[in-house]
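Just a sequence and a predicted model for now, questions to come.
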Amino acid sequence: MKYIYLFLLGLNCSFGVAQNDVAKKEIDSLYKEDQFYASITYNVLHHVPDDLAQSGFSLGFHAGFIKDMPVNKRRTVAIGIGLGYSTNSFNQNLLINKNSDNTFEYEIVDEDDFTKNKFSNHLIELPIEFRWRTSTATDYSFWRLYAGFKLGYMLLNNTKYSGDLGNIKYSNIDVFNKFQYGLTLSAGYNTWNFCVYYGLNPIFKEASLSDNTTREMTDIKLGLIFYIL
C-alpha cells in the first residue's frame, strides 16, 4: 500500500509539472496582435478650388485583416501586411455632369441650388504597416503606434445630385483614378485609437473646371480605428 501511495503521489507531481509546462508554454507562445481592424472616418477634401466647400458629414467605413509579423524577440515591433475594404462619401458643391459629346465637366455650384451633391466610392485596399506596441503575452491593454502605406483599387463609384437641375446620377464613370494611395498613421491605448490617412495622388483623373483650371484634389481621412486579435 505504501508503494502504491508513493506511485500515485509521484504521478500527481509529474502531472502538475506537465500542467505547469503547458501553461508556461502557452504564456511564452508566439503571440500576435491586432490582426483584424475596423474604422470610421471623417473624409476631408484637400487641394481644392477656392470656391469648393464640403457640406454635412462625409464619412468612410473601413475593415480588413492584417497579417502581424513580429520582428524582435519581445514581439513589440512588427510588420503588418493585409487586405481590406473601404467605402467613402464626399458631400460638396462640385457638380459632375455629362456634356452633349458624352464627356464630363466639373462645375462648382451654389449650395442653395441643391439638396444633395456627393460622390462616393468602394475600394479594395492593401495596407502595409510598421508597428510598435507595448504589449506582452498576457497584457491586452497597451500603447500602440502604427505607421504605413495603403494602396487602394476602386471597384465602384457613384455621383448623385438633387437640386434645381433635377436628379443627376452616374455610376462607374471614368473620371476617377482607379488606384488611390496614401500614408497612414494610427495611435492610441487599448480600445481607443485615432487614425489618419493622407492621400498622395489625385482623386480625379483630370479635374478641369469650367474656367479651365486644373486641380489635383486629394483626400484626408480622420477617425477612430478598433483592433481585434
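Perfect, thanks for sending it.

Please make it C-alpha for all contacts and neighbour counts, starting now.
Will do.

Asn190 touches Ser141, doesn't it?
Yes - counting by Cα atoms under 8 Å, Asn190 does reach Ser141; the two are 4.6 Å apart.

Spatially, and excluding backbone neighbours, which residue is closest to the most centrally placed residue in the chain.
The centroid of the chain falls nearest to His62 when counting by Cα atoms, centre = their mean (4.7 Å). Nearest non-adjacent residue to His62, counting by Cα to Cα, 6 or more residues apart in numbering: Ser86, 4.4 Å away.

The one you found is in contact with Pro127, isn't it?
No - using Cα under 8 Å, Ser86 is not in contact with Pro127, being 11.4 Å away.

Setting the sequence-adjacent residues aside, check what's closest to Tyr37.
Nearest one to Tyr37, counting by Cα to Cα, 6+ apart, is Tyr227 at 4.5 Å.

Please, where are all the strands along the chain?
In the chain, the strands defined using DSSP state E lie at 36-46, 59-70, 77-91, 94-98, 104-108, 114-133, 143-163, 166-171, 179-189, 192-199, 207-208, 214-215, 218-228.

Who are the contact partners of Leu185?
The contact partners of Leu185, by Cα atoms under 8 Å, 6 or more residues apart in numbering, come to 145-148, 195-197.

what do you get for Gly84?
Gly84 neighbours (Cα under 8 Å, 6+ apart): 62-65, 124-127.

go again using 6 Å as the cut-off
63-64, 124-125 (Cα atoms under 6 Å, 6 or more residues apart in numbering).

For those residues, give me TSV that also has neighbour count and distance to Asn157.
Shown next, in TSV, are the contacts of Gly84 (neighbours: other Cα atoms under 10 Å; distance: Cα to Cα, whole Å):
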residue	neighbour count	distance to Asn157
Ala63	19	18
Gly64	19	20
Ile124	19	12
Glu125	22	15
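
okay if I get those residues as JSON lines plus distance to Val17?
As requested, the contacts of Gly84 are arranged in JSON lines below (distance: Cα to Cα, whole Å):
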{"residue": "Ala63", "distance to Val17": "43"}
{"residue": "Gly64", "distance to Val17": "41"}
{"residue": "Ile124", "distance to Val17": "50"}
{"residue": "Glu125", "distance to Val17": "48"}
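
Please compare the first structure with the one that follows:
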Amino acid sequence: MKFLKLLPIFLLLSFQGLAQPNGKDSSLVSRHRPGIFWFYTGFRPAKPGKLRKYDRLILDVTYNQLLSTGGGVKANPWRSFGCNVNTMWDVPLNNGNTFSLGIGFAYKYQKTGPKGLFFADSTNSFTHYFPDSSYSDYRKNTFGNHIIALPVELRFRTRKWEHFKVHLGGSIGYRLQTFQKLWPEKKHAEKYRDLPDQNRLVYGVHMRIGIRNWALFADYTLAPQFKSSKSDKISALAFGVSLSVF
C-alpha cells in the first residue's frame, strides 16, 4: 500500500518536534509548529494564551484479528495489517484544554490473512467459516473490510506540549465492502465480494494512550461481521500505533 510506503517519511519528520527551537521555554514550543503540522495554527505563530488544538489528523497502523464465538481465527500475521485515517475536531471543554471532545470522520481498512475460507451455504443466505478447508488449493488468501465511520471520543491530557493523553471513544459507521481475495496456484488473485449476509452497520469502541503525538491504539468492533443468526459469529479486534500529524 502507498500509505505504508510513505509511513517512514511521516515517522522521521515527526521527530523534528522533539527539539526546542533556539532554547525557548518548552511551554512556547507549540507556537512554532514542530513536527508534521503539530499544533498547526496557520502561517503565523499562535497568539499567547490561545487554546491549542490537538489530534486533528490521526493515522493508525493496525494489526487485525478476527474473533469468533469459539475463539480466535488463526491467521498469517504478515497479511493481517491495516490502517485507519481519522480527521477530527478537537472541542475544548475547559480553559486549559486538558479535557476535550473529539468528533470526526474516519476511514478504516481492516485486513487479515485467515488460514481458512468463508463460504455461503447452498441457499446463499448465510455464511460459514471453514478452518483450513480447501486451503491447500491456494497459495494465500486475505479477508477484509472497507469502512467509513463517525468516531466520538472523550480526551484527557496533561498540560503543555509534551502531554500525556488518554482517548476513550466509540464509533458508528457503514461497511462499504467485505472482500475475500484468493491466490490459486500459478494464477492471478481472485477477489470475491458476494458473501450473502454482510452486516453493513458497524459500531465499536476504541482507546488511545500515549505521549504527545504518539499513542498505542486498540479498537474492538462490537457489530458482528455477518447478520444472519445462522452465520458464524465473527467480530474484529485491532491494535497498533497512532501518529497525530495535525
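The structure has been received and is ready for your questions. Bear in mind the structure is a predicted one, so any value in this text is a computation, not a measurement.

just to revisit the earlier point, among the strands of the first structure, which comes closest to Gly16 of the first structure?
Each of the strands of the first structure has some distance to Gly16 of the first structure by Cα to Cα; the shortest is strand 59-70, at 32.0 Å.

Show me what counts as buried in stretch 61-71 of the second structure.
The neighbour-count check on stretch 61-71 of the second structure (16 or more other Cα atoms under 10 Å) flags 61-67 as buried.

Any idea how far it is from the middle of the chain?
14 Å (Cα atoms, centre = their mean, to the nearest Å).

What of stretch 26-34 of the first structure?
On the basis of Cα atoms, centre = their mean, stretch 26-34 of the first structure is displaced by 25 Å from the centre of the chain it belongs to.

picking that back up, could I get the strands of the first structure in JSON lines, plus columns for distance to Leu52 of the first structure?
Formatted as JSON lines, the strands of the first structure follow (distance: least, Cα to Cα, whole Å):
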{"stretch": "strand 36-46", "distance to Leu52 of the first structure": "9"}
{"stretch": "strand 59-70", "distance to Leu52 of the first structure": "18"}
{"stretch": "strand 77-91", "distance to Leu52 of the first structure": "11"}
{"stretch": "strand 94-98", "distance to Leu52 of the first structure": "7"}
{"stretch": "strand 104-108", "distance to Leu52 of the first structure": "6"}
{"stretch": "strand 114-133", "distance to Leu52 of the first structure": "12"}
{"stretch": "strand 143-163", "distance to Leu52 of the first structure": "15"}
{"stretch": "strand 166-171", "distance to Leu52 of the first structure": "19"}
{"stretch": "strand 179-189", "distance to Leu52 of the first structure": "21"}
{"stretch": "strand 192-199", "distance to Leu52 of the first structure": "18"}
{"stretch": "strand 207-208", "distance to Leu52 of the first structure": "12"}
{"stretch": "strand 214-215", "distance to Leu52 of the first structure": "11"}
{"stretch": "strand 218-228", "distance to Leu52 of the first structure": "13"}
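
between the ones you listed, which one is nearest to Tyr3 of the first structure?
Among these, the nearest to Tyr3 of the first structure by Cα to Cα is strand 59-70 (50.6 Å).

Quick one: work out the angle between the closest one and strand 77-91.
170 degrees (axes from the mean of the first three to the mean of the last three Cα atoms, to 10 degrees).

now strand 59-70 of the first structure against strand 114-133, angle please.
Orientation of strand 59-70 of the first structure against strand 114-133 (the same axes, to 10 degrees) gives an angle of 10 degrees.

ok so, going back, let me know the closest of the contacts of Gly84 of the first structure to Lys169 of the first structure.
Using Cα to Cα, those come closest to Lys169 of the first structure at Ile124, 23.0 Å.

Once you drop chain neighbours, what's closest to the residue mapped onto the closest one from the second structure?
Mapped onto the second structure by TM-score structural alignment, Ile124 of the first structure lines up with Ile148. Of all residues not flanking Ile148 of the second structure in the chain, Tyr107 sits nearest, at 4.6 Å (Cα to Cα, 6+ apart).

Tell me, how many residues neighbour that neighbour?
17 (other Cα atoms under 10 Å).

what do we get in the first structure for it?
Aligned counterpart of Tyr107 of the second structure in the first structure: Tyr85 (TM-score structural alignment).

From His62 of the first structure, how far off is that match?
6 Å (Cα to Cα, to the nearest Å).

Common neighbours of the two, please.
With the criterion set as Cα under 6 Å, 6+ apart, the contacts of Tyr85 of the first structure and His62 do not overlap.

List the residues that contact Leu83 of the first structure.
64-65, 125-126.

burial of the closest residue to it other than its chain neighbours, as a residue count?
Excluding the flanking residues, the one nearest Leu83 of the first structure by Cα to Cα, 6+ apart is Leu126, at 4.9 Å. Leu126 of the first structure has 19 neighbours, counted by other Cα under 10 Å.

ok, and the closest non-adjacent residue to Lys191 of the second structure?
Lys181 (4.3 Å).

how about the one you found, what's its match in the first structure?
So Lys181 of the second structure corresponds to Lys160, using TM-score structural alignment.

Same check on Ser235 of the second structure?
Ser235 of the second structure maps onto Thr218 in the first structure, by TM-score structural alignment.

so Tyr129 of the second structure touches Phe118, yeah?
Yes - Tyr129 of the second structure is within contact range of Phe118, at 4.5 Å (criterion: Cα atoms under 6 Å).
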